[in-house]
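Asks: what's the 3D shape of this:
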Amino acid sequence: MEQGQGLQVYKFGGASVKDAAAILNLCRIVRDFGPKGPLVIVVSAMGKTTNALEEIYELAYAGQAYTEKLRTLDQFHCGVADAVASEPDDKFGVPGLGYGGVTLGTLLEELPERLGGVMPGDYDQQYDQIVGYGELLSSLIMAKALGAQWLDCRSLICTDGNWREARVDWAATERNIDAALPPLLARGLVVTQGFLGGTADGRTTTLGREGSDYTAAILAYCLRAESVTIWKDVAGLLNADPKIFPDTVCYPEISYRETIEMAYYGASVIHPKTLKPLADRNIPLRVKSFLDPEAAGTLIHECQHPALAPAFIRKTDQALLSFASKDFSFISEENMAVIFAALAQAKLKINVMQNSAISFSVCVDFSERRVHQLLDLLREQFTLHYNTGLTLFTIKNYDAASIARLTAGKRLLLEQRTRHTFQFVCQG
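Replies: As a prediction, this is how the structure comes out:
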């Protein structure tokens, strides 16, 4: 599809589809504020569904009872489906949500079958086969509410088998999307899932937690879209989380580069991988509020702007890992190469790192299973210590006042300063 035909991509996150009222609000936004040209809508799982599916999967993996939690999840989705669609379906007691042989009922039957097959081993691969049902269910309900076409993106977004953080095969994905989407868009609105991809042999993959933004960018890149809009419960791209900082500032416009750095450091509005494919094809990204769709929001594009207000970014549930050589030798490049390889094998992403003569420390998102895997890999070569329950703060475009404000009364375990960024790890 050639650029200039007005194709747009909307992405609606979990908060914007959290219940029936929220979905009906989105239908109003699409009807009253949507583009005149073709539109693809990317949908996340509803509300806290992904968290619930993760909990259910953990119970299944541990061989513990999960049926009551699964029943609650089923009833929730059926209730929302009843509230947003009007055609009864006698077989499943919910509206007739059927697209290409896939119905809400068949999805709700598949999920317990897959959970019943969960067994020890291949934790991440089995995770992807279970947790992706949240997006499948929400997108089916959303498509019905809008009277739109439903598309299973797993057959289009080709990835490798790097479970829970799958890497996109861009050439194959672009071929698939370019063949499948234009004919559908010629007939009307298309709704699909965020977060999901598929391997060549048909297994579901996920693109990383909160990866629905990335899906929107993949589709926009492949279709050469005019723009992408991410609809959030905030006014736009803010300099801080308004739930934590009461005096937030909304950036009216901001560059790709500045936003990529903020996302990398953990700003929750946009997934870190989202910006690169958009910047590569100069596709602007808008962040707008589904609570106030008439407001301007934030425009992210290639631009020059004056100095920005300092951005405050907080990441909780962090672990600080420290590695020391057992023979008191210096931490050399060879030692660090071993540590980096083990971190990659355990799929632990470094948020901050710092070294001294005989020790090397990293701050990572805490996962007990992954940290213990790392310890098993390195305990023979290094003495290892770690602290959990920590918080990582980042100030982008800091000044003296912003540092003093954020560090006051906190016990800093690690701090690091560059030309534009100040980071520290603290307890609590």
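Asks: make it CA atoms for all contacts and neighbour counts henceforth
Replies: Noted.
Asks: List the residues that contact residue 209.
Replies: For residue 209, the contact set (Cα atoms under 8 Å, 6 or more residues apart in numbering) comprises 164, 195.
Asks: Let's see this one next, to set against the first:
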Amino acid sequence: MSSRILVFKFGGASVKDSSAVRNVASILRRYEGKNILVILSAMGKTTNALEGVHLCYTLNNTKEALERISESKNYHYQILNDLFSPEHPIFSTIDNLFANLVLELDLAPEPLFDKSYDRIVSYGERIATAILNAFLVESNIPSKLVSAFDYVISDNTYRDAYINWDLTVKKIDESSKEWFKTPSVILTQGFIGRSEEGCPITLGREGSDFSASIFAFALNAKEVIIWKDVPGIMNADPKLIPSACPIEHISYREAVELAYYGATVIHPKTIKPLENKNIPLRVKSFLNPDGKGTLIDRKRADDAKVSSFIFKFNQVLLSVLPHDFSFINERNLSEIFSLFSRNNIRINIMQNSAISFSVCFDHEPAKLSILIKDLQENFKVRYNERVDLITIRNYTENSADEFIKGRKVFLEQKSRSTWQLIVGKI
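Replies: Presented below is the predicted three-dimensional model:
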């Protein structure tokens, strides 16, 4: 039975309002009679809103945190009012979830920023799945809501959790026998799970894709479909490059490279579990369910047919130099990497020279200030803020011309198939 299971992932844009929720239900009706596990993200920009709540919480600004929670509740109530009659029990369910979210503000801020982040931000998916499940049941689509907290088990690395695969697979496999006794939709949260110490965790920004991959791996799924607001994986962001076009087919290898370098259509960790079990992945548009989309599998024949352009904005370029003009050696690098690890900062590109080591990473002011302080104990530190990282896969000689015109290039690297540049603002 498990080989017939389809795993669908719907992102925030797919349930951003009441008409979008209805559209998700209409897509699921197309697959009536099949076993489907649905992974759902928070609605619309709810994750951003809850990140704002968390920031206010860490700054002890309870008044603004409560205001932001109220705004989020009003947003969800607009959707509820369009979908349900006033006496429907979903209103009570959502009231309770928001009441519990408010109670989170009464707890003393965690010493670990990331741990309290996961506790607060994880409410977005819990609220979204409650609403969608209620609407599916109301629409006579057989649906059951299960909690990702009970199945996705990780270590205690908050905001970027490492999955306990053995325990996670065991829990999902045991329950799936009951879930799919008859054809049905099983709905659960993306992005979230439970740490080994029993606290909410998240899988990294846009981690719902990874959630779909985790469940697909455990279920030996037939296929994963990620439903997006684009016609598939594009070779560039159409907002930045109007001539961007969809890619019909790429290999797991090319997909993981694109994701690693920052392509936002797929979470970087999504591919490996699917490749390991040869589970195809499709990226399709929920606005055009009949469209081809992009197929990702083991075949590599089409990988080099089109150049792909990936932009990561708001970066920091930081260089570390020994105080005594000595060479950068393995001991220096070990210390530097340990500080990045301790501060949970992911390096996007690095370059080593005789007496300096340069890295580029996402600009998070709170983490940056702590990192600089830590590094300055043993090194000189220089850095540039507000730089951009451009990555070109399968480049040609002139691929970067239009992006670097009039801009200072701080760092450049080329390999056989990848060209990366760190550039300043115009």
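Asks: Spatially nearest residue to residue 153 of the second structure, not counting backbone neighbours?
Replies: residue 194 (5.1 Å; Cα to Cα, 6 or more residues apart in numbering).
Asks: what kind of secondary structure is the one you found in?
Replies: Secondary structure assignment for residue 194 of the second structure (DSSP: H, G, I helix; E, B strand; the rest coil): strand.
Asks: quick one: what's aligned to it in the first structure?
Replies: Aligned counterpart of residue 194 of the second structure in the first structure: residue 198 (TM-score structural alignment).
Asks: thinking its match is in contact with residue 163, fair?
Replies: No - applying Cα atoms under 8 Å, one finds residue 198 of the first structure not in contact with residue 163, separated by 10.3 Å.
Asks: still on that earlier bit, my read: the residue nearest to residue 153 of the second structure touches residue 149, true?
Replies: Yes - with contact defined as Cα under 8 Å, residue 194 of the second structure reaches residue 149; the gap is 4.9 Å.
Asks: that older thread, where does the match of residue 194 of the second structure sit relative to residue 152 of the first structure, distance-wise?
Replies: Look at residue 198 of the first structure and residue 152 of the first structure: by Cα to Cα, to the nearest Å, they are 10 Å apart.
Asks: Neighbour count for the two, which is higher?
Replies: residue 198 (23 against 19; other Cα atoms under 10 Å).
Asks: Roughly how far does that one sit from residue 278 of the first structure?
Replies: With Cα to Cα as the criterion, residue 198 of the first structure and residue 278 of the first structure are 22 Å apart.
Asks: again with residue 132 of the first structure
Replies: Residue 132 of the first structure is 24 Å from residue 278 of the first structure, by Cα to Cα.
Asks: of those two, who's got more company?
Replies: residue 278 (27 against 24).
Asks: show me what contacts the alignment partner in the second structure of the more buried one?
Replies: Using TM-score structural alignment, the partner of residue 278 of the first structure in the second structure is residue 274. Counting by Cα under 8 Å, 6+ apart, residue 274 of the second structure makes contact with 213, 216, 217, 280, 281.
Asks: ok, residue 308 of the second structure - how many residues close by?
Replies: Residue 308 of the second structure, neighbours per other Cα under 10 Å, totals 22.
Asks: So what does it match up with in the first structure?
Replies: For residue 308 of the second structure, the residue aligned by TM-score structural alignment is residue 311.
Asks: Its match and residue 59 of the first structure, how far apart?
Replies: 38 Å.
Asks: next one: residue 152 of the first structure
Replies: For residue 152 of the first structure, the distance to residue 59 of the first structure - Cα to Cα - is 27 Å.
Asks: Also residue 343 of the first structure?
Replies: For residue 343 of the first structure relative to residue 59 of the first structure (Cα to Cα), the value is 26 Å.
Asks: And these two? Which one has more around it.
Replies: residue 343 (22 against 17).
Asks: what about the residue nearest to that one when sequence neighbours are not counted, which helix or strand?
Replies: Residue nearest to residue 343 of the first structure in three dimensions, not counting chain neighbours: residue 374, with 6.5 Å by Cα to Cα, 6+ apart. Secondary structure from DSSP states H and E places residue 374 of the first structure in helix 368-378.
Asks: Tell me who's in contact with the residue sitting furthest away from the middle of the first structure.
Replies: Going by Cα atoms, centre = their mean, the residue of the first structure most distant from its centre is residue 327, 41.8 Å out. Neighbour list for residue 327 of the first structure: empty [criterion: Cα under 8 Å, 6+ apart].
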